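Novice: Fold the following, please.
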Amino acid sequence: MTRFNGKVALVTGSSNGIGRAAAILFAQEGAKVTITGRNVQRLEETKQEILKSGVPEDHVLAVACDLTSEQGQDELINSTIAKFGRLDILVNNAGTAFVDSQGKTGLNQDVSDYDNVMQINMRSVVTLTKKAKEHLIKSKGEIVNVSSIAAGPQAHSDMMYYAMSKASLDQFTRCAAIDLIQHGVRVNSVSPGGVTTGIGEAMGLPAGAFEKMMKFMESHKECLPCGKIAEPVDIAHIIAFLADRRLSSYIIGQSIVADGGSSLVMGCQAHDMMKMMSSP
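Specialist: Sure thing, here's the model as predicted:
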């Protein structure tokens, strides 16, 4: 499949999880891709996975940088344009949450965690989008943000700061979509539910805790009606759909929910998150 032939895609947070799956999919379908993350080893793993599928090495640019820094973002955009000459697709996927070392949640969690989450999940998205704007206008390109069903409207008191950042991201998607469509640039987002990614380690959770929570959800239909946690590629296909103007040209400023039915029932809100992660 070559539906993205001639296109250049930049996928943040592509050293693992959804970002890795999206970068691989774009490359397999003809795009030249810039992959980025802070973990050099995992970033190289993503690159090797792309190359294994027969993609030419000169179609892949790996940039290890801190996305929360202006310098890192400048390097990311400038090196992409220097190598590929254009930018057609920006996937704002990088994001995380933080769990207090003492297990504190909600308003008991230190406000520094709020600052860190908003810096990564929201501010870096705004600033990187601003830096990419001129190039995307030239190409009449696409922006796909990766949000979460945690954005609401249900309350997520255990992960309050994370939920707030994603709710903010959803509003940014709507506002940026109207701001940029006049220039021919589309902005949309996807809101996943549970996905098997490496976010648990990034959050500072004990080894295996996130996986226990996912298994708990799979075994409780009030948490996950379909009974199966998503794989990163499931979300990557939706990202590709939103980046494909032939298929989704009339979708502007929207978020596609992909959660196996969780947000229709939200029974997981009746369970204690810390107990879910420590269940047998």
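Novice: going forward, measure contacts between C-alpha atoms and count neighbours the same way
Specialist: Noted.
Novice: D74 versus the residue nearest the centre of the chain, what's the distance?
Specialist: With distances taken as C-alpha atoms, centre = their mean, the residue of the chain nearest its centroid is N93 (2.5 Å). From N93 over to D74 the distance is 17 Å, taken as C-alpha to C-alpha, to the nearest Å.
Novice: Repeat that for G184.
Specialist: G184 is 23 Å from D74, by C-alpha to C-alpha.
Novice: picking that back up, right, and the residue nearest to the centre of the chain touches S15 too?
Specialist: No. Contact criterion C-alpha atoms under 8 Å: N93 and S15 do not qualify, at 10.7 Å.
Novice: to compare against the first, here's another:
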Amino acid sequence: MSETAEFQPPIDEQPRMPGSEEQMADKPDWTPRYRGSGRLEGKVAIVTGGDSGIGRAVAVLFAREGADITLVYLADEETPDAERTKALVEQEGRQALCLKGDLGRQDFAKEVVSKTIDTFGKLDILVNNAGEQHPDDEIEDITEQQLRRTFQTNIFSMFFLAQAARPYLRRGSAIVNCTSVTMYKGSDNLLDYSATKGAITAFTRSLSENLVKEGIRVNAVAPGPIWTPLNPFGGQPPEDMKDFGKGTPMGRPGQPNEVAPAFLFLACEDSSYMSGQVLHPNGGIVVSG
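Specialist: Alright, predicted model coming up:
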């Protein structure tokens, strides 16, 4: 994507997304809950939004299972999150490549894949986890810039990365996309975000149909409210944070390490007979589809 009006830069809001896990007083729990069993031994994975939250939990769990990781992240300024995640991957005995940039730029998506191939020699798993959201109570409050930015980050990036990765994916490869419970039950103050998550689910099912005969599986995870930097750093109104996640049947938000195993299952051979499907770690919210 050229550096023209086609690209929508980050929305000028405070606090600025994506936020920093290291700045949170109540730190998310990313720690894997069990020993590795080699389910991704020798694999290479790209994890977007990989510096914190769900992305960090996925990256560390994948490393524990034997994968080398390319961590892709966006930050307006230097934060310790990415380097911390890189160190955690390396503590698991695997390699980590950190790439900072905006996946709404097609040229950066291509760079992510090319540098992954240059560093590790192959690509087996693509985890499209990066996303952003901007709460608005009224549809009239959603600006054109915000609408374009949300779609650019949440769904355009997935197209760009899948396009760039496709020549390197082969039989046995897997793509795992991050959709959301809001796609199924809606959200009165996340209209544009929820719309992108509907697009992601449709993209997942359609790309699965497109690639399944090549032996490449495409699935998705639809988390409920998960305790990550996204929400306290602008993804939810500050006044709503005290009750964040309490509306689920379990009465609490989930932790990143409660979501990461769903990504692992869909990335490894345990799910070899699944494609075009969505898993729902959402605190007990019953949804269809």
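Novice: what do we get in the first structure for S187 of the second structure?
Specialist: In the first structure, the residue paired with S187 of the second structure according to TM-score structural alignment is H156.
Novice: and its match, how many neighbours does it have?
Specialist: 18 (other C-alpha atoms under 10 Å).
Novice: likewise Q119 of the first structure?
Specialist: 18.
Novice: Which parts of the first structure are strands?
Specialist: 8-11, 32-37, 60-64, 89-92, 142-146, 186-192, 255-258 (DSSP state E).
Novice: For stretch 126-133 of the first structure, buried residues please.
Specialist: Buried residues in stretch 126-133 of the first structure, defined by neighbour count with 16 or more other C-alpha atoms under 10 Å: V126, T127, L128, T129, K131, A132, K133.
Novice: Just the ones in helices from those residues, please.
Specialist: V126, T127, L128, T129, K131, A132, K133 (DSSP state H).
Novice: With distance to V195 of the first structure as added columns, please give those residues in a markdown table.
Specialist: Listed next are those as a markdown table, based on distance: C-alpha to C-alpha, whole Å:
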| residue | distance to V195 of the first structure |
| --- | --- |
| V126 | 24 |
| T127 | 27 |
| L128 | 25 |
| T129 | 25 |
| K131 | 29 |
| A132 | 28 |
| K133 | 30 |
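Novice: Return the residues in contact with the residue nearest to the centre of the first structure.
Specialist: For N93 of the first structure, the contact set (C-alpha atoms under 8 Å, 6 or more residues apart in numbering) comprises V11, T12, G13, S14, I18, G19, N145, V146, S147.
Novice: What residue in the second structure is paired with it?
Specialist: Aligned partner of N93 of the first structure by TM-score structural alignment: N129.
Novice: Also I252 of the first structure?
Specialist: Per TM-score structural alignment, I252 of the first structure is aligned with S275.
Novice: quick one, what contacts that match?
Specialist: Here S275 of the second structure is in contact with R205, S208, V212, R217, V218, N219 (C-alpha under 8 Å, 6+ apart).
Novice: which residues sit in contact with the fourth one?
Specialist: Shown here is R217 of the second structure, whose contacts under the criterion C-alpha under 8 Å, 6+ apart are G172, S173, A174, I175, S208, L211, S272, M274, S275, G276.
Novice: switch the cut-off to 6 Å
Specialist: A174, S275 (C-alpha atoms under 6 Å, 6 or more residues apart in numbering).
Novice: What residue in the first structure is paired with it?
Specialist: Match for R217 of the second structure (TM-score structural alignment): R186.
Novice: A67 of the second structure too?
Specialist: Using TM-score structural alignment, the equivalent of A67 of the second structure in the first structure is A31.
Novice: number of nearby residues for that match?
Specialist: 25.
Novice: and it, what does it touch?
Specialist: So A31 of the first structure contacts F4, N5, K7, V8 (C-alpha under 6 Å, 6+ apart).
Novice: residue contacts, the first one?
Specialist: Going by C-alpha under 6 Å, 6+ apart, F4 of the first structure touches E29, G30, A31.
Novice: coming back round to it: among the contacts of N93 of the first structure, which one lies nearest to F210 of the first structure?
Specialist: I18 (15.7 Å; C-alpha to C-alpha).
Novice: Just name the closest of the ones in helices among the buried residues of stretch 126-133 of the first structure to H59 of the first structure, please.
Specialist: Among those, and counting by C-alpha to C-alpha, the member closest to H59 of the first structure is A132, at 19.3 Å.
Novice: L87 of the first structure versus that closest one, what's the distance?
Specialist: 8 Å.
Novice: Pull the number of nearby residues for G283 of the second structure.
Specialist: 21.
Novice: I misspoke; the intended subject was L190 of the second structure.
Specialist: 20.
Novice: shouldn't it be in contact with P135?
Specialist: Yes. With contact defined as C-alpha atoms under 6 Å, L190 of the second structure reaches P135; the gap is 5.2 Å.
Novice: who touches the aligned partner of N5 of the first structure in the second structure in this structure?
Specialist: In the second structure, the residue paired with N5 of the first structure is E41, using TM-score structural alignment. E41 of the second structure sits next to G66, A67 when contact means C-alpha under 6 Å, 6+ apart.
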